[in-house]
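**Student:** next one to model:
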Amino acid sequence: MIVDSWFTVQQIDCNTYAISEYGHWEKVHSFLLLGNQKAALIDTGLGIDNIKRITDQLTTLSIDVITTHVHTDHIGSHGEFERIFVHEDDKDWLVNGIKGLSIEQIRKDISRDITLPLPSNFNADTYQPFQGEPTDLLVDGDVIKLGDRKLIIYHTPGHSPGHICVLDEKNGYLFTGDLLYDETPIYAFYPSTNPSDLVNSLEKISDIPNISMIYGSHNTLGLEPIILKEVKRAVKFLRENELTKFGTGIHKFNGFSVQF
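**Tutor:** Next comes the predicted model:
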């Protein structure tokens, strides 16, 4: 077991790890998936500390970074890795900067409500989100092969234009990024989001068969797939009541909520 001052490493199975940042109010999870030929890292965290320090201890395989979406808390250590993949609709944000969030707001959010000692080299006043060219672009239906493990990409816009979910077909794990998690609302209330797209994306993942566990990027690590039945109900409710638009507020369901 890895003991670290900033990251918490939790083993999901013998070839899958959650790398979590519980010292930050967002409680961010990144995920390392090992195949017999290479590995995939789903997101790289906040960038408060260097997640590569952890992945180096877990594998010697080459790592493909799969970006669920280009927000600060998911691309923090992208600069530490050679191979970065992002959906084509979020490429502009990765290269030219995240739309709709000022650097002042980003720095404020990155440094508030910290409950663990910060790394000595972290300075919120000079914090800069990663910007750079991806290795390649992802589209809906792409398959990433790790050898004995196959990852299927689902384009699930709404929280960002190029948000994706990742299905580990072999194990039935669905990594949902910021499309589905519990405890705090799923956000689609700022100008760079799209409430209607987000609801369509929730419907899309609710129809994926043979899910064994859902792993969102925040809060509780691992949600039982029964929640997808509630997702279906939520989609129907939101549409029938014409709530899929900005300004309708927080909508609470059994196990999750959304904010438009």
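
**Student:** please count neighbours and contacts with C-alpha atoms only from this point.
**Tutor:** OK.

**Student:** stretch 203-210: how far from the chain's middle?
**Tutor:** Here the centre of stretch 203-210 is set off from its chain's centre by 18 Å, with CA atoms, centre = their mean, to the nearest Å.

**Student:** likewise for stretch 97-115?
**Tutor:** Distance, centroid of stretch 97-115 to centroid of chain: 17 Å (CA atoms, centre = their mean).

**Student:** go on, stretch 163-183?
**Tutor:** Distance of stretch 163-183 from the chain centroid (CA atoms, centre = their mean) equals 8 Å.

**Student:** who touches it?
**Tutor:** Stretch 163-183 is contacted from outside by 67-70, 87, 90, 149-159, 186-187, 198, 201-202, 210-220, 223, 255-257, using CA atoms under 8 Å, 6 or more residues apart in numbering.

**Student:** helices of the stretch 1-150 of the chain, residue ranges please.
**Tutor:** Remark: helices assigned in the stretch 1-150 of the chain by DSSP state H, counting those that start in this stretch are 52-58, 91-96, 103-111.

**Student:** in the shortest one, what's buried?
**Tutor:** Within helix 91-96, the residues scored as buried using 16 or more other CA atoms under 10 Å are 91-94.

**Student:** what does it contact?
**Tutor:** Contacts to helix 91-96, defined as CA under 8 Å, 6+ apart, come from residues 70, 99, 130-134, 137, 162.

**Student:** so which of those residues wins on neighbours?
**Tutor:** Highest neighbour count within the contacts of helix 91-96: residue 70, with 30 neighbours (other CA atoms under 10 Å).

**Student:** ok, which of the helices of the stretch 1-150 of the chain comes nearest residue 16?
**Tutor:** With CA to CA as the measure, helix 52-58 is the member of those nearest residue 16 (9.9 Å).

**Student:** please identify the buried residues of that closest one?
**Tutor:** Those would be 54-55, 58, for helix 52-58 by 16+ other CA under 10 Å.

**Student:** and those, which is closest to residue 42?
**Tutor:** The nearest one, if we look at the buried residues of helix 52-58 relative to residue 42 and count by CA to CA, is residue 55, at 11.7 Å.

**Student:** alongside the first, I'd like the structure of this one:
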Amino acid sequence: MTRPVAEFWYGVEAHDHGIVRLRETAIDPYLAGNMWLVRGSRRDLLIDTGTGIVSARPILENLSGKPLLAVACVGFYDHAGGLHHFAERGCHPAEADRIARPTLESSAVADYVSEGFVAFLPYEGFETAAYRMQGTTPTVQLGDGDVIDLGDRQLEVLHMPGMTPGSIALWEAATGSLFSCDTLYDDPVITRAFEPPDRPAYLESVKRLKTLPVVTVYAGHFATFGRARMMEIIDRRLGSHAA
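**Tutor:** Coordinates of the predicted model:
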């Protein structure tokens, strides 16, 4: 069946505190991550960059003309696939090689990208079977406790190993905003299996999140949620992975 070409590839949605979500609406939200734009007085921050099939740069340039740091919280195709579109590119040091030299396996393309991946074509001639995450060398390395300064707002880097050795989350204490990437999201399909590659490290990471006075979780997939829901998800994850 021939699929039509999408008129618009990205959906754009405003949230509180000058935060904007971009989402690739032609792809199932389990297979394509949220992209979070955090706007500051001096520069902006893009948290995760999607698949990279279509560049988000034109949209971001229209939203703000400030300098932009793009950060991949994990080196999978659905979060780091678009990192190469940006001049200033950040990640945790342990994720740099995965992003610079992705394979079908290391980028998770082999596990999740198959026929029917897109509901609409991004452009004429696109073939799902030919999709690969494009590698790029990060220009900024972000370690645990580092602070990303946007001028009037600051976000702290939290090292969250478990999904990958270099997974991170970002925490803005002033607004109680947690950008949790793949470490924590509210999957509406409750029967879907979830097994972190490094279970002990993952459990320690989510235990750490419980100590934060979170108001809103801006997750790597699906919808935002509050602290009470965050605690429920963490407790369920801890319970299901009990020794």
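
**Student:** related to what we said a few turns ago, want to throw the buried residues of helix 91-96 of structure 1 into JSON lines with distance to residue 48 of structure 1?
**Tutor:** Compiled in JSON lines, the buried residues of helix 91-96 of structure 1 are given as follows (distance: CA to CA, whole Å):
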{"residue": "91", "distance to residue 48 of structure 1": "23"}
{"residue": "92", "distance to residue 48 of structure 1": "23"}
{"residue": "93", "distance to residue 48 of structure 1": "20"}
{"residue": "94", "distance to residue 48 of structure 1": "18"}
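
**Student:** walking through structure 2, point out its strands one by one.
**Tutor:** 10-15, 19-24, 35-39, 44-47, 68-71, 89-91, 140-141, 147-149, 154-159, 168-172, 177-181, 216-219, 225-226 (DSSP state E).

**Student:** on average, how far is the fourth one from the matching bit in structure 1?
**Tutor:** After superposition onto structure 1, the average distance of strand 44-47 of structure 2 to its aligned residues comes to 0.4 Å, using mean CA distance after the TM-score superposition for structure 1.

**Student:** that strand maps to which residues in structure 1?
**Tutor:** Counting by TM-score structural alignment, strand 44-47 of structure 2 falls onto residues 39-42 of structure 1.

**Student:** other residues contacting that stretch?
**Tutor:** Against stretch 39-42 of structure 1 from outside (CA under 8 Å, 6+ apart): 30-34, 61-68, 146.

**Student:** farthest pair in those residues?
**Tutor:** Going by CA to CA, the pair spanning those furthest: 61 and 68, at 21.0 Å.

**Student:** more neighbours: these two, which one.
**Tutor:** Just comparing residue 61 of structure 1 and residue 68: by other CA under 10 Å the higher neighbour count belongs to residue 68, 32 against 15.

**Student:** which residue lines up with the more buried one in structure 2?
**Tutor:** Residue 68 of structure 1 maps onto residue 73 in structure 2, by TM-score structural alignment.

**Student:** equivalent analysis for residue 177 of structure 1, please.
**Tutor:** That one, residue 177 of structure 1, aligns with residue 181 by TM-score structural alignment.

**Student:** ok, its match - how many residues close by?
**Tutor:** There are 27 residues near residue 181 of structure 2, going by other CA under 10 Å.

**Student:** check the one 3 residues further on too.
**Tutor:** The tally of other residues near residue 184 of structure 2 (other CA under 10 Å) stands at 22.

**Student:** against residue 239 of structure 2, how distant is it?
**Tutor:** 15 Å (CA to CA, to the nearest Å).

**Student:** how about residue 161 of structure 2?
**Tutor:** 19 Å.

**Student:** what do you get for residue 104 of structure 2?
**Tutor:** Relative to residue 239 of structure 2, and taking CA to CA, residue 104 of structure 2 is found at 32 Å.

**Student:** now residue 55 of structure 2
**Tutor:** Per CA to CA, residue 55 of structure 2 is found 40 Å from residue 239 of structure 2.

**Student:** what's the answer for residue 120 of structure 2, then?
**Tutor:** 39 Å.

**Student:** more neighbours, the two?
**Tutor:** Set residue 120 of structure 2 next to residue 239 and count neighbours by other CA under 10 Å: residue 120 wins out with 19 against 10.

**Student:** alignment lookup: the more buried one to structure 1.
**Tutor:** Residue 120 of structure 2 maps onto residue 116 in structure 1, by TM-score structural alignment.

**Student:** translate residue 153 of structure 1 into the numbering of structure 2.
**Tutor:** Aligned counterpart of residue 153 of structure 1 in structure 2: residue 157 (TM-score structural alignment).

**Student:** I meant to write residue 233 of structure 1 there.
**Tutor:** Match for residue 233 of structure 1 (TM-score structural alignment): residue 235.

**Student:** same check on residue 16 of structure 1?
**Tutor:** Aligned by TM-score structural alignment, residue 16 of structure 1 pairs with residue 19 of structure 2.

**Student:** please name the residues that touch the nearest residue to its match once chain neighbours are set aside.
**Tutor:** For residue 19 of structure 2, ignoring the flanking residues on the chain, the nearest one in space by CA to CA, 6 or more residues apart in numbering is residue 38 at 4.8 Å. Contacts for residue 38 of structure 2 (CA under 8 Å, 6+ apart) come out as 18-20, 44-47.
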